[in-house]
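[1] I would like to see how this sequence folds:
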Amino acid sequence: MNLYRKFVLTAALSLAACVVAYIALFFYQFGAPIASGYDAANWITYKELVGNNTEGKRLLLFGDSSTVFGVNSKTLSEKLGVPVANLALHGALPLDAITESAIKNSRAGDTVVLAPVWIYYLNDYRVPKDWILREMVAWYSDYFYGLPLKTKLKYISAVDVKTLSVNVDAKFRRVAILQEFPNRRALTAQEVKDQHAKIDWTVPQPFSYTFLNMNEYGDMQGACGNQPGATIASVQLALEPKVNPQVLKLLKQTAQRLNDKGVNFYIMPSVTVEDERSVQQWYHLALGSIMDQIRKAGIPAVGTPEDFFFPKTSFYDTSFHINCESTPERTSRMYNILKDVLHKDT
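    Okay, the predicted model is just below:
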């Protein structure tokens, strides 16, 4: 073997060794106690407990925090005459994480209503974002393991060497770090249940973003008034927005998988801030176009965007979180749409 061939072979073997080492370290980092949003994990655990505790043929509400806030599931249940569980999750989770939760937590005879904010329809959920990369390392490795191979490779390549080394070091020093920062872990289901059981709902509770501020239906509590300094504005849209093809594909697959389980599935519009931009005709047409694209793809959808327009004063701290004062109105609007849908499905 001449010198050139030896060099090429050595270089190839060295590169292969580096790739294998990188991948090994990538998997080793899972469970590292890095600074992260561990309460998003606790939300998931609590919502699953809520679902498990709700008997019968249920109406299950899924989506992001725009559905966690601004819904009175007890009232909705009483008016519709069916058990209701609010299983919506943290708004930074990818769309496929939310749809998988819907599939996992539903059972035959249920009706699933998905109402994500408008931007979910426009972005490719497969593109790794910094937030989900951190959560994946800290507590959400199950999400990574459930991804298709091609998407897994995107996530592997999205973690730079410096970040990987920090995560690996944190994993190596896991015991010491947890002694210093004991909250850098997700709670077990029993811990979530025990902590929530200690809440005294007979007295007013201070607002917090934790699962401890959610009632037994999964609704966020205490988000009253308007937070000073909050920027409340309608979502920026193109004149002719295009629903991402991968999103349409995912929603069609979700509808089919749920139907195969005997579960009814519908898309419902999310809330929209009524402001100088959203009241213009082009904006109404843009939102209508998004819903039309969903329906034309064969995905069941109910309601219109205009059903959920609310003034700025109806929002608590973001453009997606309806406050407690406007929760009855939003719940009433949901009821007016869903009463005919549920009657048709029964």
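[2] contacts and neighbour counts: CA atoms only from here.
    Fine.
[3] what packs against the longest helix seen in the chain?
    When the chain is scanned for its longest helix (criterion: DSSP state H), the result is helix 3-28. Judged by 3 or more Cα pairs under 8 Å, 6 or more residues apart in numbering; DSSP states H and E, the packing partners of helix 3-28 are helix 161-172.
[4] what's the angle from the helix it packs on to helix 3-28?
    Relative orientation of helix 161-172 versus helix 3-28 (axes from the mean of the first three to the mean of the last three Cα atoms, to 10 degrees): 50 degrees.
[5] show me which residues of helix 161-172 are buried.
    Buried residues in helix 161-172, counting neighbours by 16 or more other Cα atoms under 10 Å, are found at L164, S165, N167, V168, A170, K171.
[6] what residues are up against the third one?
    When contacts are counted by Cα atoms under 8 Å, 6 or more residues apart in numbering, N167 is found next to Q29, A32, I34, V137.
[7] again, but for the first one
    Contacts for L164 (Cα under 8 Å, 6+ apart) come out as L25, F26, Q29.
[8] out of those residues, which end up buried?
    The buried subset of these - by 16+ other Cα under 10 Å - is F26, Q29.
[9] could I get the contacts of L164 as JSON lines with distance to G218?
    Conversion of the contacts of L164 to JSON lines gives the following (distance: Cα to Cα, whole Å):
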{"residue": "L25", "distance to G218": "37"}
{"residue": "F26", "distance to G218": "34"}
{"residue": "Q29", "distance to G218": "32"}
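[10] please give me the structure for this one as well, since I'd like to look at both together:
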Amino acid sequence: MIHLIIVISFFALFIIVALLYYFFYQAKGIVRINRLLTLKEAYANQIQGKKRLIVGGSDVLYSFDTAFLNEKGGLPHVNFGLNVGLGMQFILDTAMKNAKSGDEIVFCFAYSLYYRPNLDIFAYEYYRMYNRHKLKRFSLKKQVYYLLANLRLNVKFVEKKFDISECGAYQNIAFSDLDPSKNKPLRFPEHFEETAAIRALHRFVRMAKRRNIDVKLTYPSTLGFDTYEHSNYLADLKAYLESNFTVIGSPNDYFVPLSEIANSVYHVNQIGQKRRTEQFLQEIKERESL
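    This next block holds a predicted model:
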């Protein structure tokens, strides 16, 4: 009997904690994402005329110095790098919300965005905190799963401090501190297939065309490994994207050495950022001269 009471009490306590978390807890990582998003949207909204949005996960935050690009003239640039854990659909929704007729969008997606869930773990947490009616996008099973998963992640979260430009890019990433446990190749699916995320991208491009918004894709800067040369997934993804979208570059163009990596295989330091930004500027100039 005592054992049963203990079990029931524990279960009741768990339910209370879960409900308190659901309705009141402000996850620091999501607050930070929202703060970044607010800054980027404010900058984008004050631009008069056409602009170019560079959109993706946190790799975009690190890779593209939009302040440098803006100094070079031409279209104003906004860095809409957020977090890969939001999923493809959240990132697409953000891009469409902030683009107007005549704008250009360059998507630079981390490879996992193509095959991970279309709305991922941090999208759930963002909606829980800021837009609960969108939680209906998740099944009840997924909501429970992501609630518990986020609870665990939030216990471990440590916020990193970075300088950020008014146009949304990280600056002064003057370190190279990749944990040895992270110094390993990305794991790709055995075979490429059209996922819900890729279908969402197709829908986005069709909608953008109707709204007179130009869309291009490019590939992320990431630490290079020899195994990538033999990756069937990367080869198939490249072929698929080039057959269906306007694409800048190829995966091999953006593999970087360890000396250009900050704290993740997807996060370049200021050396890698300078090289990628200058490379991007040259790629855009070459396309505009055609």
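[11] gap between stretch 275-283 of structure 2 and the chain center?
    Remark: stretch 275-283 of structure 2 is offset 20 Å from the chain centroid, using Cα atoms, centre = their mean, to the nearest Å.
[12] average offset between that stretch and structure 1?
    Superposed on structure 1, stretch 275-283 of structure 2 shows a mean distance to its aligned partners of 1.4 Å (mean Cα distance after the TM-score superposition for structure 1).
[13] where in structure 1 does that stretch fall?
    Using TM-score structural alignment, stretch 275-283 of structure 2 lines up with residues 329-337 of structure 1.
[14] for the matching stretch, which positions count as buried?
    E329, R330, T331, S332, M334, Y335.
[15] before we move on, what about stretch 95-113 of structure 1?
    Going by neighbour count (16+ other Cα under 10 Å), the buried part of stretch 95-113 of structure 1 is 95-96, 98-99, 101-103, 105-107, 109-113.
[16] among those residues, which are in strands?
    Within the buried residues of stretch 95-113 of structure 1, residues falling in strands by DSSP state E are T111, V112, V113.
[17] specify which member of those residues is nearest to L61 of structure 1.
    Set against L61 of structure 1, the nearest of these by Cα to Cα is V113 (5.1 Å).
[18] now flag whichever of the ones in strands among the buried residues of stretch 95-113 of structure 1 is closest to R277 of structure 1.
    Ranked by distance to R277 of structure 1 (Cα to Cα), these are led by V113 at 27.6 Å.
[19] ok, now which ones touch the equivalent of that closest one over in structure 2?
    Matched by TM-score structural alignment, V113 of structure 1 corresponds to V106 in structure 2. Going by Cα under 8 Å, 6+ apart, V106 of structure 2 touches R52, L53, I54, V55, V215, K216, L217, T218.
[20] which stretches in the stretch 101-250 of structure 2 count as strands?
    For the stretch 101-250 of structure 2, applying DSSP state E, counting those that start in this stretch gives strands covering 104-108, 163-164, 170-171, 214-218, 222-223.
[21] can you put these in CSV and add distance to I30 of structure 2?
    As requested, the strands of the stretch 101-250 of structure 2 are exported to CSV (distance: least, Cα to Cα, whole Å):
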stretch, distance to I30 of structure 2
strand 104-108, 21
strand 163-164, 17
strand 170-171, 17
strand 214-218, 26
strand 222-223, 24
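[22] minimum distance to L237 of structure 2: which of those strands has it?
    Taking Cα to Cα, strand 214-218 is the member of the strands of the stretch 101-250 of structure 2 nearest to L237 of structure 2, at 11.9 Å.
[23] what's the closest of the buried residues of stretch 329-337 of structure 1 to Q246 of structure 1?
    For the buried residues of stretch 329-337 of structure 1, the nearest to Q246 of structure 1 is M334 (27.5 Å; Cα to Cα).
[24] can you tell me the SS state at that closest one?
    helix (DSSP: H, G, I helix; E, B strand; the rest coil).
[25] and the strands of the stretch 101-250 of structure 2, which is most packed in?
    Across these, the average number of neighbours (mean count of other Cα atoms under 10 Å) peaks for strand 222-223, which reaches a mean of 24.
[26] so where is it in structure 1?
    Under TM-score structural alignment, the match for strand 222-223 of structure 2 is residues 272-273.
[27] mean per-residue distance, the matching stretch to structure 2?
    Mean deviation for stretch 272-273 of structure 1: 1.8 Å (mean Cα distance after the TM-score superposition for structure 1).
[28] what residues are up against the spatially closest residue to D345 of structure 1 that is not a sequence neighbour?
    Nearest-residue entry for D345 of structure 1: N264, 7.6 Å, with adjacent residues in sequence omitted and distances by Cα to Cα, 6 or more residues apart in numbering. Contacts of N264 of structure 1 were listed using Cα under 8 Å, 6+ apart, and they are G109, D110, T111, V112, A255, L258, D345.
[29] the fifth one corresponds to which position in structure 2?
    Aligned against structure 2 by TM-score structural alignment, A255 of structure 1 finds its counterpart in V205.
[30] how far away is that match from L290 of structure 2?
    22 Å (Cα to Cα, to the nearest Å).
[31] out of these two, which sits in the more crowded spot?
    V205 (18 against 5; other Cα atoms under 10 Å).
[32] what about L186 of structure 2, how many neighbours?
    Applying other Cα under 10 Å, we find 16 residues neighbouring L186 of structure 2.
[33] who's in contact with the aligned partner of it in structure 1?
    Superposed on structure 1 with TM-score structural alignment, L186 of structure 2 falls opposite V235. By Cα under 8 Å, 6+ apart, the residues touching V235 of structure 1 are W118, I119, T272, V273.
[34] closest one of those to K296 of structure 1?
    So of the contacts of V235 of structure 1, ranked by how close each gets to K296 of structure 1 (Cα to Cα), first place is W118, at 17.1 Å.
[35] correct me, but that closest one touches M268?
    No: using Cα atoms under 8 Å as the test, W118 of structure 1 is too far from M268 to be in contact (10.7 Å).
[36] those helices in the stretch 101-250 of structure 2, which residues are they?
    Per DSSP state H, counting those that start in this stretch, the stretch 101-250 of structure 2 carries helices over the ranges 121-130, 140-156, 196-210, 232-244.
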